[in-house]
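**Student:** this is the structure alone, sequence omitted:
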């Protein structure tokens, strides 16, 4: 009991490649490489493993190869491991030590494949030898070619008839994809003419319909403000503060006040707007939109607004008087003395007389000296 690997007749034993430690219980790995108890051929080195060792090549296998457990260099299949860099339209093909990218689609006879895998028609008529016999003309076709006798040479706008005996007019207007690119087409003998749609003009040199730049041809006559050319037509737009009228050309003043841009009052003006504030507020110098409260008490004349103390409020102010002895006058700014003797708010006794002073009162006691009597209230 207590052996790290095997126990035989009460004694601990170890597996091959291990040895018993001094405690007679634990087994530890034997380093065959350190002890020289290994068998590797020339060009290999010993690498110790648990319970054994392995031989590994001293020189690496090189790019495109990997070292196997059997100590041999085998080719890496980049296509199978996904370590190639072929594009999506190309197919990976493994080679010894590398790989190559091949087009997925194989082109048929009469076509050649480009680097991206697309099939391009071969013009057999441009080959050095020429595919047609002497006295014949070569005409390239998609994937092939045709040969015709040099009987008749046709000019531009004509081609040989089926028999190859005479030149006949080419109908450039035939089929839905005519030469006029969707415009009206009129076939002429040896040529054609385009009936261009509105906003286009026929170019007799390129034989196509060119867009007319109405903004450049009629400056200032189509739109009230700004003109932008578009294919076959034009489009009007307005500057800031205006909107396009129903006729698509004129510009009407935009009432910006409808969107309430100001914090308090708004007045629409031609092409713009102006913000205003209520009494007691002023317009912000930062944005010209926000109304800020005016601190009337902090103004240079603020010390004369109230006779005693001024208190600022949003959009206004109010005055106050000392806590006792005064009341705010009807004008809301001055403080007037309270006559406590008249209002009866004094604290004099019946034997005392009340005498009003600024901000308060005095209680006076008139006691007559001996041999005198009181002749009145005072």
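**Tutor:** Nice, thanks for sending it over. All of these numbers come straight from a predicted model, not from anything done at the bench.
**Student:** switch to C-alpha atoms for all contacts and neighbour counts from now on
**Tutor:** Noted.
**Student:** wait, doesn't residue 53 sit right on residue 29?
**Tutor:** No - contact between residue 53 and residue 29 fails when scored by CA atoms under 8 Å: they sit 10.4 Å apart.
**Student:** mind telling me what element residue 12 is part of?
**Tutor:** strand 11-13 (DSSP states H and E).
**Student:** and residue 119, how many neighbours?
**Tutor:** 17 (other CA atoms under 10 Å).
**Student:** I figured it was touching residue 112, is that so?
**Tutor:** Yes - the criterion here is CA under 8 Å, and residue 119 meets it with residue 112 at 5.6 Å.
**Student:** tell me what the host helix or strand of residue 235 is packed against?
**Tutor:** Element membership for residue 235 (DSSP H and E) is strand 233-237. Judged by 3 or more CA pairs under 8 Å, 6 or more residues apart in numbering; DSSP states H and E, strand 233-237 is in contact with helix 214-217, strand 226-230, strand 242-244.
**Student:** pick the most buried one from these.
**Tutor:** strand 242-244 (a mean of 18; mean count of other CA atoms under 10 Å).
**Student:** included below, for side-by-side comparison, is a second structure:
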């Protein structure tokens, strides 16, 4: 490498004055590497790389420098400091002017326009600095659409997008589902990615990988008719004693009178919502005698019967707990029609708390109305009386003894 740096030698001669004549003598001298520019009236740099044949040997490149030149490897980067360059130019290109008139010394940097040579992948900046070319930003790359461009100093690299791997010159999808388990239950591969799925009854946790049980019982209070039991990945509905699960969620009454009848032979089984009861087949009490199923008659030949209802009919019914009110629950109707008679209906007993109301619907019938909701389990006995009066002021009555069994639940 050759570096030629020379300094200005200036000679300033004193001004000689003559009374007869005034002669001006001017000459200049530039240091090595500079020459006089008569147009600009100052020294300018000589470009040795242009005028010196084979200035650099051995594959080196010639780079002109203020007052000389440099031989550098072709891959070398050159950074030019403009301030230092101006200083060097000023120092190397100083003019010397000799006049007979007072001394006038002119000096200043040549301010040359100097192009530097940058290595491949670099370009000259406005500050005469070799800066990296971002091929990814300028589009000066040859990466395919399925690749990502990554800028490097002086170059760039094409790499596969996330979720893909290079095989030869191609980027192929990585099947994450074949790798060590990413997902708790099921993995679904997609181009460049994947996602996890959970089995029914589970849901993805916040990490999108783990599956956690869904508490179906906590999502709704109406999912089961009676009670919900959460299990891993599922749930089940259970019913109270006397009921069975129907359709997975609904509780239906079990008719124990058909399945496990435990009543004696002289008893009849009556099923109600949630259980059963055993009642005597002959409910009649003295002086009443049984004339047909559930019907007891007091004989007119018995003087005691003159002050008692002529007949008592025993009936049984079951209702659910907390039934909506008002609600029609039972109809009473005369079975025998007498001419020229008037029938009236009333609740004779069993309505001390005012839970019922008897509404006459015709001359021969009336409807029992529940006006206060009943909660079970409980048994409620109501006597409904029909009083018959004819035109001869003959009076008779009959009673329907209604046993109402209120179930323990509203289903």
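**Tutor:** It's in. This structure is a prediction, so every number in the text was calculated from the model and none was measured.
**Student:** please state their TM-score.
**Tutor:** After superposition, the two chains reach a TM-score of 0.39 (TM-score structural alignment, normalised by the length of the first structure), with 174 aligned residues with a CA RMSD of 3.7 Å.
**Student:** if we can go back for a sec, how about a markdown table for the helices and strands packed on strand 233-237 of the first structure, with distance to residue 73 of the first structure added?
**Tutor:** Converted to a markdown table, those look like this (distance: least, CA to CA, whole Å):
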| stretch | distance to residue 73 of the first structure |
| --- | --- |
| helix 214-217 | 74 |
| strand 226-230 | 67 |
| strand 242-244 | 78 |
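**Student:** out of these, which is closest to residue 159 of the first structure?
**Tutor:** strand 226-230 (38.4 Å; CA to CA).
**Student:** got the angle for that closest one vs strand 233-237?
**Tutor:** Strand 226-230 of the first structure and strand 233-237 are oriented at 150 degrees to each other (axes from the mean of the first three to the mean of the last three CA atoms, to 10 degrees).
**Student:** tell me what strand 226-230 of the first structure is packed against?
**Tutor:** Counting contacts by 3+ CA pairs under 8 Å, 6+ apart, strand 226-230 of the first structure is packed against helix 214-217, strand 233-237.
**Student:** reformat these as a markdown table; add distance to residue 169 of the first structure.
**Tutor:** Shown next, in a markdown table, are these (distance: least, CA to CA, whole Å):
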| stretch | distance to residue 169 of the first structure |
| --- | --- |
| helix 214-217 | 37 |
| strand 233-237 | 35 |
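**Student:** so which of the ones you listed comes closest to residue 364 of the first structure?
**Tutor:** strand 233-237 (90.2 Å).
**Student:** and that closest one, which residues are buried?
**Tutor:** By neighbour count on 16 or more other CA atoms under 10 Å, the buried set for strand 233-237 of the first structure is 234, 236-237.
**Student:** wait, which of those residues is closest to residue 215 of the first structure?
**Tutor:** residue 234 (7.1 Å).
**Student:** show me what contacts that closest one?
**Tutor:** 213-215, 227-228 (CA atoms under 8 Å, 6 or more residues apart in numbering).
**Student:** mind running it again at 7 Å?
**Tutor:** 214, 227-228 (CA atoms under 7 Å, 6 or more residues apart in numbering).
**Student:** between those, which is nearest residue 67 of the first structure?
**Tutor:** Out of the contacts of residue 234 of the first structure, the member with the shortest distance to residue 67 of the first structure (by CA to CA) is residue 228, at 69.4 Å.
**Student:** and for residue 272 of the second structure, the neighbour number?
**Tutor:** 24.
**Student:** apart from its neighbours in sequence, what residue is nearest it?
**Tutor:** residue 318 (5.1 Å; CA to CA, 6 or more residues apart in numbering).
**Student:** list the contacts for the one you found?
**Tutor:** 272-273, 404-406.
**Student:** which one of those residues is nearest residue 292 of the second structure?
**Tutor:** Residue 292 of the second structure has its nearest neighbour among the contacts of residue 318 of the second structure in residue 404, at 21.4 Å by CA to CA.
**Student:** packing partners of whichever strand or helix holds that closest one?
**Tutor:** With elements delineated by DSSP H and E, residue 404 of the second structure resides in strand 395-406, which encompasses its position. Strand 395-406 of the second structure is packed against strand 311-319, strand 378-390, with contacts defined by 3 or more CA pairs under 7 Å, 6 or more residues apart in numbering; DSSP states H and E.
**Student:** could those strands go into a markdown table alongside distance to residue 257 of the second structure?
**Tutor:** Formatted as a markdown table, those follow (distance: least, CA to CA, whole Å):
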| stretch | distance to residue 257 of the second structure |
| --- | --- |
| strand 311-319 | 14 |
| strand 378-390 | 18 |
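**Student:** go through the ones you listed and name the closest to residue 237 of the second structure.
**Tutor:** Proximity to residue 237 of the second structure (CA to CA) singles out strand 311-319 among these, at 23.3 Å.
**Student:** which neighbouring elements make contact with the next helix or strand after that closest one?
**Tutor:** Moving toward the C-terminus from strand 311-319 of the second structure, the next helix or strand (DSSP H and E) is strand 327-333. Packed against strand 327-333 of the second structure by the contact rule (3+ CA pairs under 7 Å, 6+ apart) you find strand 365-370.
**Student:** again, 10 Å this time
**Tutor:** strand 311-319, strand 356-360, strand 365-370, strand 378-390, strand 395-406 (3 or more CA pairs under 10 Å, 6 or more residues apart in numbering; DSSP states H and E).
**Student:** switch those over to a markdown table; also include distance to residue 155 of the second structure.
**Tutor:** Shown next, in a markdown table, are these (distance: least, CA to CA, whole Å):
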| stretch | distance to residue 155 of the second structure |
| --- | --- |
| strand 311-319 | 89 |
| strand 356-360 | 97 |
| strand 365-370 | 93 |
| strand 378-390 | 92 |
| strand 395-406 | 90 |
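**Student:** buried stuff in whichever strand or helix holds residue 140 of the first structure?
**Tutor:** In this structure, residue 140 of the first structure sits in strand 136-141 according to DSSP H and E. By neighbour count on 16+ other CA under 10 Å, the buried set for strand 136-141 of the first structure is 137-138, 140.
**Student:** and that strand, what other elements does it pack with?
**Tutor:** strand 144-149.
**Student:** and the strand it packs on with strand 136-141, angle?
**Tutor:** 150 degrees.
**Student:** ok, then the element right after strand 144-149 of the first structure?
**Tutor:** In N-to-C order, the element after strand 144-149 of the first structure by DSSP H and E is strand 158-160.
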